[in-house]
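*Asks:* A structural model of the following input is requested.
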Amino acid sequence: MPDRHGTALAFDFGEARIGVAVGELELAIAHPLETIAAEANDARFARIGALIAEWRPAQLVVGLPTHTDGTEHELTRLAKKFAQRLKGRFNLPVWLVDERLTSLVAESLLAEAGVSGRRQKPALDQVAAQAILTTWFDTPGQAL
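*Replies:* Here you go, the predicted model:
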């Protein structure tokens, strides 16, 4: 069970973009933070390092994409590799959380907020990261 003090950062990993959300552990409330659109790993990890320096999280959470039946695919492997890199670079606890329905939740939340169609794309990844973090608050998932 994770320590429930401090802040957590959650990541919706993708090959083109990484959505980031932040949440307060004691309150279990998550907020979308930003979408990292850099393609080069060095640029991605530099931005993540800056976010970690700014927010000083106690926990990191990574969404684990799978097929709807729970079986793994190529993006599952890449997300696990990303999570291992986070753990190695930043020496923080990293948790993997099932993210199968988070994109649908994110689209629904944005639609409720009146954001639809092409206007959803810039916010979709960070709202998906928010859904990942909210899921983790309820069910911590697997620690690396």
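*Asks:* Every contact and neighbour count from this point should use C-alpha atoms.
*Replies:* Fine.
*Asks:* So the nearest residue to Phe82 once chain neighbours are set aside versus Arg77, what's the distance?
*Replies:* In space, and not counting its chain neighbours, Phe82 is closest to Phe13: 7.7 Å by C-alpha to C-alpha, 6 or more residues apart in numbering. In this view, Phe13 and Arg77 are 11 Å apart by C-alpha to C-alpha, to the nearest Å.
*Asks:* Pretty sure Leu110 sits in a helix.
*Replies:* Yes. Under DSSP: H, G, I helix; E, B strand; the rest coil, Leu110 sits within a helix.
*Asks:* mind listing what it touches?
*Replies:* Listed by C-alpha atoms under 8 Å, 6 or more residues apart in numbering, the contact set of Leu110 reads Ser116, Gln120, Leu124, Val127.
*Asks:* before we go on, could you also do this sequence so I can check it against the first one:
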Amino acid sequence: MRIMGVDFGDARTGIAVSDEAGFLASPVCVIKETSFNETIKKAAKLAAEYSVGQIVVGYPKNMNGTIGERAEKSKRFAKRLEAATGVPVKLWDERCTTMSAAVYMNATDTRGKKRKNNIDAAAAAIILQDYLDYLRNTNV
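*Replies:* Take a look at the predicted model:
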């Protein structure tokens, strides 16, 4: 089953998709949209296009584990996306994933406009890969 990973943002939302075996996450695209409803529509369209059986949305908890405004907005996004797709959506702790994506971009010497256009998709791939590794290691 394919799983889609989402790094939801107010202006850019990264999308990644796994292979059929659920082994490897790959960045797909960045939805450049400021409308909450339009972002949901575009993400739902991608979920249908890739025939995903599950969606994982990054859940940006605060570093101390508390839930802030950003996490609450991601939770609302996840609920609306689940309603729009009919596909189960899981929230997944995404603390430090954008930082990890930035480290990766530095290591691959990705700079400027290309970096800005790809960092959110890379963050979505990191969120999804973390979830896939969890599933594999816990045999869920």
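*Asks:* Please identify which of the contacts of Leu110 of the first structure is nearest to Ala37 of the first structure.
*Replies:* Leu124 (12.3 Å; C-alpha to C-alpha).
*Asks:* residue in the second structure matching that closest one?
*Replies:* Residue pairing (TM-score structural alignment): Leu124 of the first structure is matched to Ile119 of the second structure.
*Asks:* Now its match: which helix or strand?
*Replies:* helix 112-138 (DSSP states H and E).
*Asks:* mind checking how far that helix is from the chain centre?
*Replies:* Distance of helix 112-138 of the second structure from the chain centroid (C-alpha atoms, centre = their mean, to the nearest Å) equals 7 Å.
*Asks:* same deal with stretch 55-65 of the first structure?
*Replies:* On C-alpha atoms, centre = their mean, the centre of stretch 55-65 of the first structure falls 6 Å from the chain's centre.
*Asks:* can you confirm Val61 of the first structure is in a strand?
*Replies:* Yes. Counting by three-state DSSP, Val61 of the first structure is found in a strand.
*Asks:* give me the number of residues near it?
*Replies:* Neighbour count of Val61 of the first structure, defined by other C-alpha atoms under 10 Å: 28.
*Asks:* And the aligned residue in the second structure for it, how far from Thr110 of the second structure?
*Replies:* Mapped onto the second structure by TM-score structural alignment, Val61 of the first structure lines up with Val56. Val56 of the second structure is 26 Å from Thr110 of the second structure, where distance means C-alpha to C-alpha.
*Asks:* now the farthest one out in the first structure, which residue is it?
*Replies:* Within the first structure, the residue lying farthest from the chain centre (C-alpha atoms, centre = their mean) is Gly114, at 22.9 Å.
*Asks:* does it count as helix, strand or coil?
*Replies:* Taking three-state DSSP as the rule, one finds Gly114 of the first structure in the coil state.
*Asks:* Ala143 of the first structure contacts Val94, doesn't it?
*Replies:* Yes. Judged on C-alpha atoms under 8 Å, Ala143 of the first structure makes contact with Val94 at a distance of 5.9 Å.
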